[in-house]
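Novice: heads up, no residue letters with this:
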C-alpha cells in the first residue's frame, strides 16, 4: 500500500464516532490517578482510600476555619465511612450540584472561603465517582435534604423535609472495590491524619470511633507527638495572622520538617518550606553574628511551619507540594512574608530567651566542630564514591528516580539492598530496570551504634550506599522512594537488617520517619504438585497449602534469596510485592531504642530475646 493510500485509510478510520465525551464520573473512574494519586489497599498512608476520607474532611475543616462547627464526627465500620460536621450545611438547593457537577463549589468565591485547601471543585465529586455507595445530607435551619449515588450516578433524591438535627453536613461513602480491589481502612494511618487536623486547628474536636482528638497547644503538640529524640531546649513557638511555626533542636543528625498549607500536609514541601529553611538559618546566623554554615545551624533541627495562603496553587491534585509564590493573588511573596515574620519574631525570641540561645549556639558549634574534623575524610570519600559510581559493581541502577522533577512513576522507584552476589543476581535478573535498582552488600555491614558520622565516610560500604541514595545533603535528593532491605530470613539476615536500620536511625532518621524504609518479604516454602504451585510465607501458609494440594506435594524450603530462581523471584518483587514498613512510634526514643538493640549485650535484651523466642517447626 502506498503512503497516500495509508493516509487515506488512516483518515477514513478517524471519524465522528471515534470522538468520545465521557460523563464526569466516568472520566474520574477511568483515570482515578489524576484525582487521588495511587489506589492501594489501605496498607500505605497515601493510598487512595485515605485521600477520599481526607477530601471529605477538608470540607468540614474549611467550615471550622470559617468559624462554624467545633466538632467533627468520623465513624468507620468496615468499608463504610461516615463524616458529620456541624458547619453551616450545604445550601439545600445545591446538594446534587456539589456532589456531581464538576467545577461547582463555594470556594471559587474567595470571600466565602479565603484560605481553603480545595479550590478546583473536584474533591467531593471524586469521592462520589469512586464510591459504590455515596450519600450526602445537608441540614440548614431545621430543614434537611439528602441525595444518594452509586458509582457517581444519582439513584435517589429525597425532598426537603423538616429536621430536628443541628446544622451541618453528613457524608457517607463506600470506596468502590471494583476500582480499589480488596482494601481495609487502618487506624494506624487514620489517627495521624486526624491528629494533624487538630494540631493545626486549635480548639477543634474530632471524634473517631469513640476516640477524642483535641489539641490545646497546636504545633507544639505536633512536634512533641513526632519527636523521637530528647529536646536540647524548649520548643520555640511563634504565631501570626497567617503563619505558625515551632522550632527546636535534638542531637540527631540531619533535619526534620513538617509543613502545612491551609491545613494540608505538604509532605513534599514547596515554596513555603524552602523559604522557611533559608530564612531560619540566615536569621540565626545574623543573631549570633558569626560566620556559621547553614548546614551546621540546621543540623539536628526539628521544625514545623503552617501558613494560610489565599487561593493556593499545588503541584498536583493530591496537594503534597505548594507551588504558590504569593500569599494571595498579586500580593506579598510567600518567601518575603515568612522571612519578615521570622526576622521579627525569631530574633526577638532569641534575644529574650538567652538560655535557649546559649544551648542553640553550643549545638551549632558542636556540629561545626564535627564537620571540620571530618572535612578531609569527606572530601576523599566523595571523590571515591564519584569514581565508584561510574563503574559501581555494587549498584545496578534504574532509569527513573524519585528526585526526577517529572515522572508519573517516581513514587514506584525503589532500591533493593541485598547481601552477596547470589541474592543480588536473582533480583537483578528479575527486576524492572526502569524503576528498581539493586545495591549489593559485601557481608555484614559495620555496627554504627555510638559512632560519629566520620564512619559513614571512612567505611566504603556505607559511603557508597549514602552516595547511591544521594542523601548526604538531605532528603530532597533521595533517588528512590522505597529503600527495601532484602536479606535472608535467618539469623544472619535478621542481624544485617538490624545493622542497616541502626545506620539509618543513627545518621538518616528522616528516611525512616518519612516512611521510605521497608523489609522485603519473600516466601519460606514452595509447595506444588503437577497442577499447581503455592508460595508460603509462614508455617501456617505451608500447612494450608499442603491441605489444599492433597497428598504428597513437593515441598521446597528456601534457605536464602539466592536459592530462588530469577523466574520465580519476578513474582515476589512485581505488583504483588510484600513489604513491611519500618516505622517509629512516639514512644520509640531513638537513643534508648538503639541502646537496647545494638548496644552491649545487656541482661535486659537477653531476657527479651528469650521471652520472645519463636521456635520454627521442622518441615
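Specialist: The structure has been received and is ready for your questions. Here the structure is a predicted model, which means the values were calculated and not measured.

Novice: C-alpha from now on. contacts and neighbour counts both.
Specialist: OK.

Novice: next helix or strand past the helix or strand hosting residue 543?
Specialist: For residue 543, the element it lies in under DSSP states H and E is helix 539-549. The helix or strand immediately downstream of helix 539-549 is strand 554-557, counting by DSSP H and E.

Novice: Quick check: the gap between residue 537 and residue 563.
Specialist: Distance, residue 537 to residue 563, using Cα to Cα, to the nearest Å: 15 Å.

Novice: need the contact list for residue 596.
Specialist: With contacts defined as Cα atoms under 8 Å, 6 or more residues apart in numbering, residue 596 is in contact with 602, 604-605.

Novice: so how many other residues sit close to residue 295?
Specialist: The burial metric for residue 295, expressed as a neighbour count using other Cα atoms under 10 Å, is 17.

Novice: quick one: contacts for it?
Specialist: Listed by Cα under 8 Å, 6+ apart, the contact set of residue 295 is empty.

Novice: In which helix or strand does it reside?
Specialist: When secondary structure is defined by DSSP H and E, residue 295 falls within helix 294-298.

Novice: what's the next helix-or-strand element following that helix in contact with?
Specialist: Helices and strands here follow DSSP H and E; after helix 294-298, the next one along the chain is strand 301-307. The contact list for strand 301-307, computed with Cα under 8 Å, 6+ apart, reads 200, 219, 223, 242-250, 254-263, 272-273, 276.

Novice: tell me which strands and helices whatever helix or strand comes next after strand 301-307 is in contact with?
Specialist: Tracing the chain past strand 301-307, the next element assigned as helix or strand by DSSP H and E is helix 334-352. For helix 334-352, the contact count by 3 or more Cα pairs under 8 Å, 6 or more residues apart in numbering; DSSP states H and E identifies strand 236-239, helix 271-288, helix 354-373 as packing neighbours.

Novice: Comparison target, given below:
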C-alpha cells in the first residue's frame, strides 16, 4: 500500500510563481483554446494567425489601412498591414508583455475584437521564432524572439524610401511535442475560409493570401450567396443599421443554419446576439402575420448571418467563439443586446416584408408547410419513442461514453461518436476506445436511401431513429451529445456506399451537423508493412511503396480488407492521437440538391452514362 503524503511533504518549495511567458507555454489552452496539428479549423495554429490579423482589422475599422497581405511558406506565416503601425518605442512591450496595448483606451479602439492585451503575446510565446516590425512616418524598428524570449531588439532606423506605415509580423508555431508537435501543418482551405469571413465583414478591405485576393462588396449578402447549397425560397433579405447587419432567407432543407459575428469575430458557438436574433425573428414574424406560429416552424430551413458591433464585448473564452455580453456597451444606460436586435428587426424586417409581398407569402407558405409536417409527425413520433424505449433495453447498437458535449467536463470537445458497419468492426473499436469520450454506434447493414423522403422516415426506420436519439438532435443540434460524428466504414465499394447513404441522411435532415463541422470520415490504413524490428501502417499505395523502400522488399505486407480485420491492439493507434480524419464540408459545393439528386436519386441512366464515360481501370491509374 502506498504511503500517504504528510503535511511535511507540502512546503514552500512546492509553491511556484510563473512568468506570463511560462504560464502561456505551460497552459496554452487558456489563451488559444485547443492545440491540435492543423487538421481542424479551430486548432491553435489558426488562432495564432487570427490574433495577428485581428490587429490589422482593428486598424482598418478605425479607418487606417485597406489592405492586409498574408503569405504562407512551409510552416511560417507573414502578415503585413498598412495601418498606423505600432508606436516604435513600445514595439517590444506590445508584442511580449501581457496586458500591454492601446485597446484599454476605448477612444482609440472603440469596438475592437480583442481588448485584454493578450493575443499577440500568446502568438509570440507559442512560436518557435517570431519577429515584428513597425513602420511609422519614415522610421522603422524590428524585434525578434525565440520561444517568446527576446533575441534581438533593433534600434529605430530610417525606413526604406517609399515604405508605407504599418506593421509586419512573421511567426512559426513551435513544433515542440508539448505544443503543436512536429507534424503540424497549415491547411490553406481553412485560412481561405477565415479570410473570406474577414472580407464579408469588412467591405472595402482587401486581403491577399499567397497572391489570391479576398474582397466583398455586399457584405453578409455575399456570405450567404456563397454558403447556399440550393435555391432560396425568396430573394435574400439584407438589412443594415448602425452596429448591426443581417442577411437571411429560407431554403428547402431541414434545420437552421446560422453564421454569427461580433466585432468581426466569427462566433462559431453563437452567444447572446444569436439567441437575441432567433427570438426577435420569431416575434417579428408573428407580429407581421398576426398569428402565433410555433417558433420551430418559423425558423425551419432558415439560413442567416448576423453581425454586431459591441462596445467592450465579453466573450466566454480567450478564443472568442461565444459572446457572453448582455449589453451593447459597458455604460449603465446602454441597451441590452436583446432589446437592440429586437427593435432593429421589428422595424426593418417588418418594413421589408411589407414592401416584398411575394417573399412574405413564400415565408408564410413555408411556415405553414412546416406546421403541417410537424403535426403529421406527432403521432408517428410518439409510437417511435415507445418502440425505442422498449428496444433500448436490449439494443446494443450504442456503446456510449461517459462524457458528453453538453457537459461541463474539460474534455467535452473531445467527445466522439463512431458510426461503424457491423458488430465485428464495432467490437474491435469498442475494445480499444477511450470510454470517457468515445462512443460507438453499430449499423446492421446498409441504411435506407433517404433521398426524396420526408422526415417521417426517421421515425419509421428504427435504425435512423436510434441514431437520431443517440445524437440527441430530434429538436435541433443545440442538444448534440458528441462534438465529432465520425463515419468509420470499410474502404471498399460497400463501405463507400454506406458512407454516401449516411452523408445523404445528414444532408437531407441535419445539414447543420455538416455546416458546423461536426461530421468526419475516418481514414484507416490499407496496408501494414513490417519486419522483425518495425511496423508501418500505410494509407495509400504510395505510402506502402515508401515503407517497403525503408524496411526492404522482403518485408511482410498485409492488406486490410475491412475494419473488422484490424485487431483492437492495432485499432487503438488509429483512433487516438494519430487519428486521421477528413472533415466533411460544403465549402466547394454550389448545389447540394443537385448533387444528391444525381448520386442518390432515381436517375439511373444518367449515372450509368457518367460511370461508363469516366471509367478507368487499375492499370490506367497506376500508369497515371
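Specialist: Looks like it came in fine. Just so you know, these numbers come straight off a predicted model, no measurement behind them.

Novice: equivalent range in the first structure for stretch 123-132 of the second structure?
Specialist: Counterpart in the first structure of stretch 123-132 of the second structure, with TM-score structural alignment as the criterion, is residues 127-136.

Novice: circling back to that earlier point, please, a ChimeraX command that selects the buried ones among the contacts of residue 596 of the first structure?
Specialist: Here is the ChimeraX command that selects the buried residues among these (16 or more other Cα atoms under 10 Å):
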select :605
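
Novice: any chance of the contacts of residue 596 of the first structure in TSV, plus secondary structure and distance to residue 544 of the first structure?
Specialist: As requested, the contacts of residue 596 of the first structure are arranged in TSV below (DSSP: H, G, I helix; E, B strand; the rest coil; distance: Cα to Cα, whole Å):
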residue	secondary structure	distance to residue 544 of the first structure
602	coil	39
604	helix	37
605	helix	34
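
Novice: Could you report the separation of residue 489 of the first structure from residue 231 of the first structure?
Specialist: Distance, residue 489 of the first structure to residue 231 of the first structure, using Cα to Cα: 37 Å.

Novice: tell me the helices in the stretch 501-624 of the second structure, going along the chain?
Specialist: When secondary structure is read from DSSP state H, counting those that start in this stretch, the stretch 501-624 of the second structure shows helices at 511-515, 541-551, 568-571, 592-600, 604-614, 618-623.

Novice: most packed of those helices?
Specialist: Comparing the helices of the stretch 501-624 of the second structure by mean neighbour count (mean count of other Cα atoms under 10 Å), helix 511-515 ranks first with a mean of 20.

Novice: with the first structure superposed, average distance for that one?
Specialist: Average distance, helix 511-515 of the second structure versus aligned residues of the first structure after superposition (mean Cα distance after the TM-score superposition for the first structure): 1.1 Å.

Novice: what stretch of the first structure does that helix fall on?
Specialist: Going by TM-score structural alignment, helix 511-515 of the second structure sits over residues 509-513 in the first structure.

Novice: next one: stretch 435-447 of the second structure
Specialist: Counting by TM-score structural alignment, stretch 435-447 of the second structure sits on residues 433-445 of the first structure.

Novice: Okay, buried residues for the matching stretch please.
Specialist: When burial is assessed from 16+ other Cα under 10 Å, stretch 433-445 of the first structure yields the following buried residues: 435-441, 445.

Novice: right, and the pair among these with maximum separation?
Specialist: 435 and 445 (25.4 Å; Cα to Cα).

Novice: what about the counterpart of residue 16 of the second structure in the first structure, helix or strand, and which?
Specialist: Residue mapping for residue 16 of the second structure onto the first structure gives residue 20, with TM-score structural alignment as the criterion. Element membership for residue 20 of the first structure, per DSSP H and E: none, as it lies in no helix or strand.

Novice: Report how many residues lie close to residue 20 of the first structure.
Specialist: In terms of burial, residue 20 of the first structure registers 7 neighbours under the definition other Cα under 10 Å.

Novice: Spell out, range by range, the strands that occur in the stretch 401-550 of the first structure.
Specialist: 414-419, 436-441, 482-486, 517-521, 525-528, 533-536 (DSSP state E, counting those that start in this stretch).

Novice: Please state the offset of the third one from the chain centre?
Specialist: Looking back up the chat, that one is strand 482-486 of the first structure. Averaging C-alpha positions (Cα atoms, centre = their mean, to the nearest Å) puts strand 482-486 of the first structure 16 Å from its chain's average.

Novice: For it, which outside residues touch it?
Specialist: The set of residues that contact strand 482-486 of the first structure without belonging to it, under Cα under 8 Å, 6+ apart, is 412-419, 497, 516-521.

Novice: where in the second structure is the aligned partner of it, by residue range?
Specialist: So strand 482-486 of the first structure sits over residues 484-488 in the second structure, by TM-score structural alignment.

Novice: mean shift of that stretch relative to the first structure?
Specialist: With the first structure overlaid, stretch 484-488 of the second structure shows a mean distance of 0.8 Å (mean Cα distance after the TM-score superposition for the first structure).

Novice: Need the nearest residue in space to residue 208 of the first structure, chain neighbours excluded.
Specialist: residue 74 (4.7 Å; Cα to Cα, 6 or more residues apart in numbering).

Novice: What is the neighbour count of the aligned partner of that neighbour in the second structure?
Specialist: When the structures are aligned by TM-score structural alignment, the residue of the second structure matched to residue 74 of the first structure is residue 70. Neighbour count of residue 70 of the second structure, defined by other Cα under 10 Å: 22.

Novice: which ones are touching residue 70 of the second structure?
Specialist: Residue 70 of the second structure makes contact with 77-80, 207-210, according to Cα under 8 Å, 6+ apart.

Novice: can you tell me the helix or strand for it?
Specialist: Under the assignment given by DSSP H and E, the secondary-structure element containing residue 70 of the second structure is strand 67-73.

Novice: ends of stretch 119-128 of the first structure, how far apart?
Specialist: Here the two ends of stretch 119-128 of the first structure are set 17 Å apart, with distance taken as Cα to Cα.

Novice: can you check stretch 88-96 of the first structure too?
Specialist: The separation between the terminal residues of stretch 88-96 of the first structure, taken as Cα to Cα, is 17 Å.

Novice: Identify all contacting residues around it.
Specialist: Counting by Cα under 8 Å, 6+ apart, residues outside stretch 88-96 of the first structure touching it are 63, 68-69, 136-140, 144-147, 160, 167-169.

Novice: One more pass at 7 Å, please.
Specialist: Stretch 88-96 of the first structure has contacts (Cα atoms under 7 Å, 6 or more residues apart in numbering) with 68, 138-140, 145, 147, 167-169.
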